[in-house]
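Asker: Next comes the sequence, and after it the predicted model I'd like to discuss.
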Amino acid sequence: MASSPSRLFAEISTAERPGSTRVLMRRAVVLGASMAGLLAARVLSDHAEEVLIIERDASEADNEPRPGVPQGTQVHGLLPAGNLQLDRWFPGFTAEAIEAGGTLPTPESARIYLNDVLRPPAPPVAGIGALVSTRPFLETLVRRRTLAVENISLVTGQVKGIDLSSTKVTGVRYTPTGADEPVTEAADMVVDGMGRSSKLSDWLEDAGWPAPELKRMPIKLNYATALFRRDTDISDSMVVVAQTTAGKGRVARMGGINAVEDDRWIMLIAGYGDDRPTRDFDDFKARCRRDFPSVFGDIAERAERLGEVITYHQADSRRREFHKLSRLPGGLVAAGDAVASFNPVYGQGMTSAMLHASCLSAHLRSGASPAEPAHGYFERVKVVVDAAWQISTQADLELPHVDGPYPKGYRVTSWLGDLVFAASMKDQELNARLSAVTMMLAHPMSLARPSTLLRAVKAKLSR
């Protein structure tokens, strides 16, 4: 894998379906029916005779939030790159989701405000959209499509640990729902899709293996979300994103509105540190009117509210550096938030998980043996994590309460990012290139190409 990060990212994020696959193992076991777990199971179904998902929540996830997803009630964003991967692994997925009630806004119907200034819409990319829905709606569809694959099955229970030989993973121990004693499922490959609270590092250390280094960036993010009945007499908004950056008397905040299934709006407002929206609806309305573009206040004050205001707090962004491990049990991988979770206001979580599944596919199609350490997989995942981490932490490091860690070359990349961003407000081509990065269709390093920087410098000089 000597390709540059930009080229490797392009290979991972392709919409092209694998031409041919080989069965490499008898059984693969996936821990968790998260988005990461479901997509990993779909990929593994091409390479295993049997794929077993072990999920702790007994719920069928019929358009309702799962207990294991505490943020499932909040606004979720599926970036265009994630939409592409869903159609890649489940052909016709977007059309099915739209028929079921999801929406596919055009770039012109999405309004993005930065410090109360409306950004120009991103130029449309042929065949690429961003499906908009609630998280439970999307997860239900993905779960149904995954379990419709003939060699994938799901059981419910609490995972207790993994079994390891001197060289590789051999099985998973779990207690089935309703049982008193754990059972062991043999496995040729195990995928950890258990999210931020994964215990894989502890299990590795307990068995005498090194655990990945855990890096954290404190963000102290506070969410509040409410659902409303859509009403075109109030607004025709489909997608609205409003970000205020810290500085010059401004307080860092983020707001979002999505037009979702069942003719509803889901609206979020967020602050940092001690700026905490509450469950009180009067407080919610006041913040919408005071701190965000007028459409937020219009909806909060005039639209029919559906349910209570729900809050959520995330203390940090984090990543586990699996790619740095020199010793790793064969057949063991992690995906999604079990590897890295980011500031959720940038909508990278679900899309990253889907790209991790494509990393797994590329790894297994590369000729790598499932019995060997999955270093090639984690090198690919690093490229995806680096891309999302750079986008989100670059902005988070500007928050007054965040004091690092600062990545190598932070000042240079920050200056270049500001240069390209400012030029993109007037230059449609630069707007398209920047949008491709923020939509996770391209790696951030693509913005460092000489042609992009020269164009940005010319735009600055012309001003």
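Answerer: Received the coordinates, thanks. All values derive from a computational prediction rather than experimental measurement.
Asker: use CA for all of it now, contacts and neighbours both
Answerer: Noted.
Asker: need the helices for the stretch 1-150 of the chain, in chain order.
Answerer: Using DSSP state H, counting those that start in this stretch, the helices of the stretch 1-150 of the chain run over residues 5-12, 35-44, 80-89, 93-100, 135-147.
Asker: Structure two is appended below for comparative analysis:
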Amino acid sequence: MRRAAVLGGSIAGLLAARVLSDHADEVVVLERDDVAPAGDFGGDREPRPGVPQGTQMHALLDAGRRRIDHWLPGFATELVAAGAALADTGTDVHSFLDGRRKVLTGDIEMVSATRPFLEAHLRRRVLAFDNVRLVNGRVRGLAFTGDRVSGVRYADAADAEDVLTADLVVDATGRASRIGTWLREGGWPEPGMRRMPVDLGYATALFRRPAGPHDATLAQSLANLPDGRLRLGTLGRVEGDRWVVLVAGYADDRPGRGVEEFLLRCKEDPAAPFRQLAEDGEPIGEPVTYRHPDNRRRDFHLLDRFPAGLVAVGDTLASFNPIYGQGMSSATSHASCLATYLESGQSPRDPAWSYFRQARTVVDDAWQTSALNDLKLPHVTGPRPRGFTVASRLSDLIVRASVTDPVIHRRFLDVMHMRSSAKTLMRPGTLLRAAWATRQRDTGRVDAAV
């Protein structure tokens, strides 16, 4: 290709640009936000306006970390050297279910850092490629020539409209993408969008690192309260010798903006690390809230017509419940699908059906992990798929067994870190072992101190 255009300088867009740099003479990343120079990536960066959730806690799952290191060797090491935290599930990633810490099992690593810090490092590395450049502008629409997309219409910083021609356009503008409108304006059908209302609300606060000892570099808590509410929390060490803490709840149990309420929710969490940080830590500023009304996915694979020269990545494809941390790692998976498509030798002058079929597999798996748990919530409406009741009970069995059985917990983590398909947890051998482990625990044969 002579030129490829990426719409959006998000993590998904930057990874797509890195993949395209191996296949195009020139890659142009069109970003609406006026981002800082590539070399400026200190720990006090503010999130981009185009990333409303950029103030919230982010952790890069193991699969995502490995894929980024493949395209940008040494990336995780660079982050850690600059202050981010690398945590291993065998030592300092502690998961809690109703206050009980799960058995540790290792060899899975995740990176804890603020979103602006991580994104700025990624931007610097990607823009270091000679054939990748960033253009500040707002997308106005797609340009069509015959049965293909031939470029993008955009407004520059002075609000003057221009057309950027391209052999391939990648939409990475996120869950609010207007790709359906752009396609309709060009005479093409819109992809159907599925929405699952979840009404999740969460708040994130920064803390100065307390003086006392903290065993966990990252901690995750899921608590079923006696009145039926489900609360979630995550905390981790980040750059700048700080800790970031997220608390979350659904519907009317969403956290507010006040520091006192935030600290109270931490103190009420049955997991010890949250109570300890609430007692020892010093909050930095006010908590920042964010609301995630629904999960979304666009079903490009169901269209019967689609123009050549266009693909979509990241939240444009699917946006999941963020509490499971799948967003950034899903973006790395979409980049892998894009790489496979480009390496296959297929021409961008043909519709990218093979890309969308492969991306659908990635989306289906992440959607299943998120949606199965979301549909268990009493306030979540929407059709339950056939077999939901059985699948829900088996899923609960796996989660309970993962508290005490290291083999089950490892298989559970492989799925949660997007290293294995969710279907692997439904294998007969895994379910039988989970049933045995749960029975052992319920009959008191497992050390209660685990």
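Answerer: Alright, I've got the coordinates. The structure displayed is predicted, hence computed values, not measured ones.
Asker: Overlay them and tell me the TM-score.
Answerer: TM-score of the superposed chains, computed with TM-score structural alignment, normalised by the length of structure 2, equals 0.93; 434 aligned residues with a C-alpha RMSD of 1.7 Å.
Asker: For the helices of the stretch 1-150 of structure 1, give me CSV that also has mean neighbour count and distance to residue 161 of structure 1.
Answerer: Formatted as CSV, the entries for the helices of the stretch 1-150 of structure 1 read as follows, by neighbours: other C-alpha atoms under 10 Å; distance: least, C-alpha to C-alpha, whole Å:
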stretch, mean neighbour count, distance to residue 161 of structure 1
helix 5-12, 18, 30
helix 35-44, 28, 17
helix 80-89, 22, 29
helix 93-100, 15, 34
helix 135-147, 20, 24
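Asker: so which of those gets nearest residue 449 of structure 1?
Answerer: Closest approach to residue 449 of structure 1 among the helices of the stretch 1-150 of structure 1 (C-alpha to C-alpha): helix 5-12, 10.4 Å.
Asker: quick one: the closest one aligns where in structure 2?
Answerer: Using TM-score structural alignment, helix 5-12 of structure 1 lines up with nothing in structure 2.
Asker: can you check stretch 207-225 of structure 1 too?
Answerer: Going by TM-score structural alignment: stretch 207-225 of structure 1 matches residues 186-204.
Asker: Show me what counts as buried in that stretch.
Answerer: For stretch 186-204 of structure 2, the neighbour count (16 or more other C-alpha atoms under 10 Å) marks 186, 188-191, 196-204 as buried.
Asker: same deal with stretch 315-325 of structure 2?
Answerer: Residues of stretch 315-325 of structure 2 classed as buried under the neighbour-count rule (16+ other C-alpha under 10 Å) are 315-323, 325.
Asker: for the counterpart of residue 440 of structure 1 in structure 2, helix, strand, or coil?
Answerer: Under the alignment (TM-score structural alignment), residue 440 of structure 1 pairs with residue 418 of structure 2. Three-state assignment for residue 418 of structure 2 (DSSP: H, G, I helix; E, B strand; the rest coil): coil.
Asker: quick one on the thing from earlier: how far does the match of stretch 207-225 of structure 1 sit from its chain's centre?
Answerer: Relative to its parent chain, stretch 186-204 of structure 2 has a centroid offset of 15 Å by C-alpha atoms, centre = their mean, to the nearest Å.
Asker: again, but for stretch 136-151 of structure 1
Answerer: For stretch 136-151 of structure 1, the distance to the chain centre is 18 Å (C-alpha atoms, centre = their mean).
Asker: repeat for stretch 195-213 of structure 1
Answerer: With C-alpha atoms, centre = their mean, you get 22 Å for stretch 195-213 of structure 1.
Asker: what do you get for stretch 157-165 of structure 2?
Answerer: With C-alpha atoms, centre = their mean, you get 31 Å for stretch 157-165 of structure 2.
Asker: Kindly provide the distance from the equivalent of residue 353 of structure 2 over in structure 1 to residue 179 of structure 1.
Answerer: Mapped onto structure 1 by TM-score structural alignment, residue 353 of structure 2 lines up with residue 375. Look at residue 375 of structure 1 and residue 179 of structure 1: by C-alpha to C-alpha, to the nearest Å, they are 36 Å apart.
Asker: ranges for the strands of the stretch 51-200 of structure 2?
Answerer: 58-60, 85-88, 93-97, 100-101, 109-113, 132-145, 148-156, 161-165, 168-171, 192-208 (DSSP state E, counting those that start in this stretch).
Asker: Distance to residue 248 of structure 2 added to the ones you listed, as JSON lines?
Answerer: Listed next are those as JSON lines, based on distance: least, C-alpha to C-alpha, whole Å:
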{"stretch": "strand 58-60", "distance to residue 248 of structure 2": "14"}
{"stretch": "strand 85-88", "distance to residue 248 of structure 2": "22"}
{"stretch": "strand 93-97", "distance to residue 248 of structure 2": "15"}
{"stretch": "strand 100-101", "distance to residue 248 of structure 2": "19"}
{"stretch": "strand 109-113", "distance to residue 248 of structure 2": "18"}
{"stretch": "strand 132-145", "distance to residue 248 of structure 2": "33"}
{"stretch": "strand 148-156", "distance to residue 248 of structure 2": "37"}
{"stretch": "strand 161-165", "distance to residue 248 of structure 2": "42"}
{"stretch": "strand 168-171", "distance to residue 248 of structure 2": "30"}
{"stretch": "strand 192-208", "distance to residue 248 of structure 2": "4"}
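Asker: Out of these, the one nearest residue 434 of structure 2 is which?
Answerer: Judged by C-alpha to C-alpha, the one of the strands of the stretch 51-200 of structure 2 that comes nearest to residue 434 of structure 2 is strand 93-97, at 15.8 Å.
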